[in-house]
Each structure stands twice: as structure tokens, then as C-alpha cells.
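1. Sequence and predicted structure, then a few things I'm wondering about:
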Amino acid sequence: TMTDPTLHLAVHLSMILSLRVGEILGLQPGDIDFDAADGRGTITVGRSLQRTEKLALEKTDPNQIYHIFPDQREGSSSALVLKKPKTKKSSRTLYLTKPLKEELLAWLEKLRQDELAMDGRYRNCGQLFRLPNGMPVAPEALSKWYRTWRAEHPEFEKIVFHGLRHSSATYQLIESGGNIKAVQGNTGHATTGILMDTYAHTQDKPRLELAEKLEADFYSQDIGSPKSGSVPVKENLPDSIQITPEGMLKVVRQMNPEQRREFTRLLFA
């Protein structure tokens, strides 16, 4: 449903690699090594593209700036600036997935075709993300394209572009079983504390879902009266839904393998 190749690649990078908008647009073709990691491929994040007011630029440490792109509009009060990343941890090398690697290869071919189509009028800015004329894609342009697409597809969750990075980090935390250091290496957060402060809610949703599943399963069972020596969990319930250790085991035994794995994972999360 996302047919714009520029937007599709940007969203793909954000979701799989947890990249910020500026980091995505700060990438250059030379940052990609398709043969690294035994052919899996890597991409190195080391720059950020931002729109900065020219007055603020005058106060910016020149050592933090790699390049200032020429104005696209005469008299503009701001400029596109290629800067050093947000923090030292923001500089990182990330592993590609096979689909992402294939999309990047197709994208580089598209850039070559764009240059040929311009017949000498192409202005290669050096960035991975370029307009058809070779100039860089601005952060506000990418965000606008994404908002337009989102408005045209109400069936998808309403989430801002930066929210894709949050969703990516949340997914990685859950999939890794809470391996904070590994996820921090991908997201580029300055500290694990910042990562956990931002995404501490990730454990709330699965635990809430577990509580709802337990309620739905346990209270729907005809568990019967507690046997001699058993201790009911909730004594004021009618006999037909008394919760006992035996009853709990009965419910667990009736779960399919996938439900059992999910139950165990969430129980000890």
C-alpha cells in the first residue's frame, strides 16, 4: 500500500533499524557494506541531516558540521545541515535484513537511473536519499509525505514518523526478551536508562493482556469445588467457578503449545 519508493525505504529503515529521521536522511551510499557480516550486510550511522535556522548556525561549533547545503529558495532563513550525530552512542553499525538489503540495492539502481534521465542536469548531493534532480530530501518533506500517506490510509494506526522508531525499539525489546544492551546498540540511545525510561511501558501491555486472558480462561471453566486439602484462591465465588490449584493446572493443560509458550514468557517477564 506504500507505493512511493522514497517513503517506503525510509519507513523500512526506521522500523527495522530504529533510525531517527535525521539519521535516515544523513546516510550516504558509502555507509552501506553489502558484503560485511558474512554477506548479511551492514549500514553505518555517522551523520544527521537537519534543517537549522541560519542564526542558530552562527552559534554552532563548526566541528559539529560536515556540510551546509545550498539554499533551494532564495532568501531562506534556514539551511539543510549535515551534522555529527546526536550523541557518541548514536554512531553505530547495524545489520541489514535480507529484504532491506534488496530494497537498498534497488534504490541505488534507481539513483543511477535518475541521474541518466537528467542528462547532465543532475546535481548529486552525495546523500542516499535524493530528489529526482539529485538534491537532498529535507526532513520536513519526508515527514509531510508520511503524513499524507497516513491520512490516505486510516486503516493503519495513527502514529507520527518518529513514533516508528519507538515502535521498532518496543518490538526489539519484546523479541529479545528484554535484552536492553543489545537493543541500545541498535537504537543509539545514550544510556540504557534513557532507553528504559522511554520504553518501560512495553511490559505493561503484555501483562495486561495476560491478566485478561487469565480472567477469560479461568472464570469460564467449570472447575468444580476444591478438593480436600486445596486452598481456593477466591472463596466467595460460586462453586461452579472456584479457582483452585487443580483448576489452574487444568486450564494450562488445555492451552495449545503457542498459548503455553506465551503464558510462560509473560509469567516470568
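-> That came through, no problem.

2. When you work out contacts or count neighbours from here on, use the C-alpha atoms and nothing else.
-> Will do.

3. ok, R92 to S167 distance?
-> 19 Å (CA to CA, to the nearest Å).

4. Quick check on these two: which one has the bigger neighbour count.
-> Looking at R92 and S167 with other CA atoms under 10 Å, you find the greater number of neighbours at S167, namely 18 against 15.

5. And that one, how far from A190?
-> To A190, S167 is 18 Å away according to CA to CA.

6. now the helices for the stretch 1-150 of the chain?
-> For the stretch 1-150 of the chain, the helices defined by DSSP state H, counting those that start in this stretch occupy 5-17, 21-26, 54-57, 98-117, 139-152.

7. Relative to N133, which of those helices is closest?
-> helix 98-117 (7.3 Å; CA to CA).

8. circling back: just say which of the helices of the stretch 1-150 of the chain is most tucked in.
-> Among those, helix 21-26 has the highest mean neighbour count (mean count of other CA atoms under 10 Å), at a mean of 24.

9. ok, second structure coming up, stack it against the first:
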Amino acid sequence: MACKVKKVPNGGGTIRKRSDGRWEARYTNGFDPKTGKQIQKSVYGKTQADVRKKLQAVCTAINTGNYIEPSKLTVGNWFDIWLKEYTGSIKPLTLKSYTVAINNHIKPSLGAIKLSSLGTHSIQAFYNKLLHGSEEMLGLSPKTIKNVHGVVHKALQQACEINYINANPSNACKLPRVEKTKIKPLEETEISNFIKAIKGHQFENLYLFTLFTGMRQGEVLGLTWDSVDLQNGTILIYQQLQRIDGVYKFVSLKNDKSRNITLPPFIIKLLQEHKAMQNQWRLLAGSSWDNSNHVFSNQLGGHLAHVTVSTNYKKIVKSIGLPDARFHDLRHSYAVAALQSGDDIKTVQENLGHHTASFTLDVYGHVSDRMKIDSANRMENFIKTVHEIS
């Protein structure tokens, strides 16, 4: 039965404004088998445009045979629909994480509940169980529960927007506190020891480049020569290399925002020498050379694997007494060094590709606190100098 839209008598078309200020659109979906009368439904919204969008979505679903009566939908049904139909614009790795959260946690615990009956208490009990664990499973970290909640909230919010439920029951849930991870940048002496340790290593240039640009590992491995302007000393960062289901692919950046960074002369010289060395590899490889144009490649021009770069890094830092150091700490080390050298927060934020300067300040606030102390000490020295002159 095709979706039919109920006309309102005042000639206002399919949509009317209610006395309570909300907008309503009415439609019919088949006939009641007992009475033979048309089954009438309504969708509501704050604006006329909002209602028109909801009505179009419902009618399209009915006319294509994909409509499921909201009252009959289970949480599991809806999350399957949401995952298939409403996540088309998100990144592959994000989609994979959503799928894991839904299949491993959400559906096993909440999947059988009717969507219209899902309440805040049920979701809160679910989060509490994830945190504390049970005989069948160990408890999860607050950060993981926060990620699961993000999936729950997004899916239920979409159900609200198409009028399957009236309100999002996850809004009022209380999440466990996520402890802020303490960053561990390399100290000045550790950086010096690291530079000595990588001398002559196959990834020496890659590690130095990462340390003095602060780029993410995926951004470094996804960098291609067409993004490098050696003459002007700049780089355009617009993609990253990720391993998705066993296959390496170029994908957009973490926040979908490309950025330009200006390189210090040391890194420009490093890239010039690296390109010359890579040209030698190209000549030796001959027809076996991979023309994927990676800046940091293997000796046949192909991409480098994240695990290979990280494993070699771990061996090096362990050899200099830093067994807990992570590859990402090179990025932290750059940020701290930049701030301590006098770069302002906004510049560091743009170089790192953070969404906002406030996020950068939140992550590296301890550095700015030390900078404030240094500033106060410089002012004290200035005051003493002025008093001596007078």
C-alpha cells in the first residue's frame, strides 16, 4: 500500500501548524483489517521544513517497502537499520568501531527490547554492567564505555529525528569518569639520545621528520611528494594511510580538515637528501618500482606498514632506556618543544591539526603553566633591572 498524505481542509497542503506551536504532517499507511478504515499516522517537528523532511523519509520508506512500524521495531532491528542506512558519510575505521560496539555489546544486552520501550534506566544498567563486568566478561574502561555511549546516542537520536521515538533516552545517562591520559613527551636529553640511536637506521629520516613536524603516523605514511613544496618549504597535509580490513588505503584526515605547515630548514634539507636517496632506489628497482609517490616508502617505492615503523621504534627507545615510549610520543614531543620555544597555542594547534586551540591547551596545559612561571621570572628580572637603573 503506497503512502498517502492527508490533505488539511484549510488548503495548507500536507502540513499544518498545531495550536501548541509544533508542526504536524499526516499520512496513511494501509487499512485496519478489523474496521476497514485507513490507518492514519502523524509526524511532528519544530519547523515546517523539519516536518516535511520527516514526512518524506517515512513515505519513501513505505513506498519502497522498507518501512517497519515503529512499535514493532526492536533495538536490535533499529541499530541494524541505522548502521546500514545512516552511517554512509563516516570513515571506514569509525564504521568498523561502530559495528563492533553494536554486535559485541549493544545488541546482546539491549537488542531484544522494543525500541519504543527502551528507557534511560535500561541503558544506564547496561553501561554499569559494562563497567563492572560479570562472570562472563571483564569490565570495560570508562573510555570504551564512553565510545559505546556515543554509538547508542547517535543511533537513538536518529530514531528521534524520524519520529520512531519521542525523546532520546540516553540523554540522561551518567557515564563513568574518564581519567585524562598523561602524555609523556621525550625530555631534551632523551631526544638527543634518540637522535643518536637512530643514526643510520633505515627509518632515521622518517623518525626525524615526525619528531620535528608533529604529524600523526598515518599522515606521515600517507604523505606523497605532490604535497611537498621544497622550494617554498611547505607541506599540504590532506590524507592519511590506514589499514582497513587488511588493506592499506588513503583516507581523509581525522577531522576532515586539510592543513599547510611550514618546515624548518633542517627538515627541508632532510627531505631533499631523502628524495635523492629514493631516486637511487628507483634506478635500482627498475620496472619493479611502485609509482605510488610515497615520501616515506620501502626500497621498491611501496608504502610502509604502521606495525613495522612502530616495532622498530619500540626497539630503539627500549635500547635507550625508554621501554614505555610510544610512536605517538614523538608528536607530543614536538608540541611541547614548540610551546617551550615560544610558539603560541594557535600556531601549535594549526600545525598539529587539532580542531580547536582549546583542545590543544587542554592537552598541553601543563606546558603553558611552566611558560607562565618563566614569564613571571622574566618580568621579575625586568623589574630588578628597572629598579637598578632608577
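-> Now that the structure is in, tell me what you want to look at. Remember, predicted model here, so these are calculated numbers, not experimental data.

10. Drop the TM-score for these two in here.
-> Here the superposed chains carry a TM-score of 0.62, computed using TM-score structural alignment, normalised by the length of the first structure; 186 aligned residues with a CA RMSD of 2.6 Å.

11. ok, back up a step: with respect to H201 of the first structure, which of the helices of the stretch 1-150 of the first structure lies nearest?
-> Judging the helices of the stretch 1-150 of the first structure by CA to CA, what sits closest to H201 of the first structure is helix 5-17, at 18.5 Å.

12. Between the helices of the stretch 1-150 of the first structure, which one is closest to K86 of the first structure.
-> That would be helix 21-26 among the helices of the stretch 1-150 of the first structure, by CA to CA, at 9.2 Å.

13. Could you tell me where that closest one falls in the second structure?
-> Aligned using TM-score structural alignment, helix 21-26 of the first structure spans residues 217-222 in the second structure.

14. what about that stretch, distance to the chain center?
-> 15 Å (CA atoms, centre = their mean, to the nearest Å).

15. go on, stretch 305-319 of the second structure?
-> Relative to the chain's own centre, stretch 305-319 of the second structure is displaced by 24 Å; criterion: CA atoms, centre = their mean.

16. Next: stretch 41-58 of the second structure.
-> 31 Å.

17. Pull up the aligned stretch in the first structure for that stretch.
-> Going by TM-score structural alignment: stretch 41-58 of the second structure matches no residues.

18. The second structure: which residue goes with Y171 of the first structure?
-> By TM-score structural alignment, Y171 of the first structure lines up with A337 in the second structure.

19. With Y199 of the first structure instead?
-> Aligned by TM-score structural alignment, Y199 of the first structure pairs with Y364 of the second structure.

20. I'd like to know how far its match sits from T210 of the second structure.
-> The gap separating Y364 of the second structure from T210 of the second structure is 18 Å, by CA to CA.

21. same deal with F296 of the second structure?
-> 11 Å.

22. Give the residues shared as contacts by those two.
-> Common contact partners of F296 of the second structure and T210 (CA atoms under 8 Å, 6 or more residues apart in numbering): V220.

23. re earlier: setting the sequence-adjacent residues aside, check what's closest to the match of Y199 of the first structure.
-> In space, and not counting its chain neighbours, Y364 of the second structure is closest to V336: 7.2 Å by CA to CA, 6 or more residues apart in numbering.

24. Go ahead and confirm that neighbour touches S368.
-> No. If you go by CA atoms under 8 Å, V336 of the second structure and S368 don't touch, sitting 9.1 Å apart.

25. picking up where we left off before, any chance of the helices of the stretch 1-150 of the first structure in TSV, with distance to T87 of the first structure too?
-> Conversion of the helices of the stretch 1-150 of the first structure to TSV gives the following (distance: least, CA to CA, whole Å):
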stretch	distance to T87 of the first structure
helix 5-17	17
helix 21-26	12
helix 54-57	18
helix 98-117	25
helix 139-152	19
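
26. quick one on the thing from earlier: quick one: which of V336 and S368 of the second structure has more around it?
-> For V336 of the second structure and S368, the more surrounded residue by other CA under 10 Å is V336, and the numbers stand at 22 against 17.

27. Make sure I have this right: that one is in a strand.
-> No. Per DSSP: H, G, I helix; E, B strand; the rest coil, V336 of the second structure lies outside any strand segment and is helix.

28. which secondary structure elements does the longest helix anywhere in the second structure contact?
-> In the second structure, with assignment by DSSP state H, the single longest helix is helix 365-389. Packing partners of helix 365-389 of the second structure (3 or more CA pairs under 8 Å, 6 or more residues apart in numbering; DSSP states H and E): helix 329-340.
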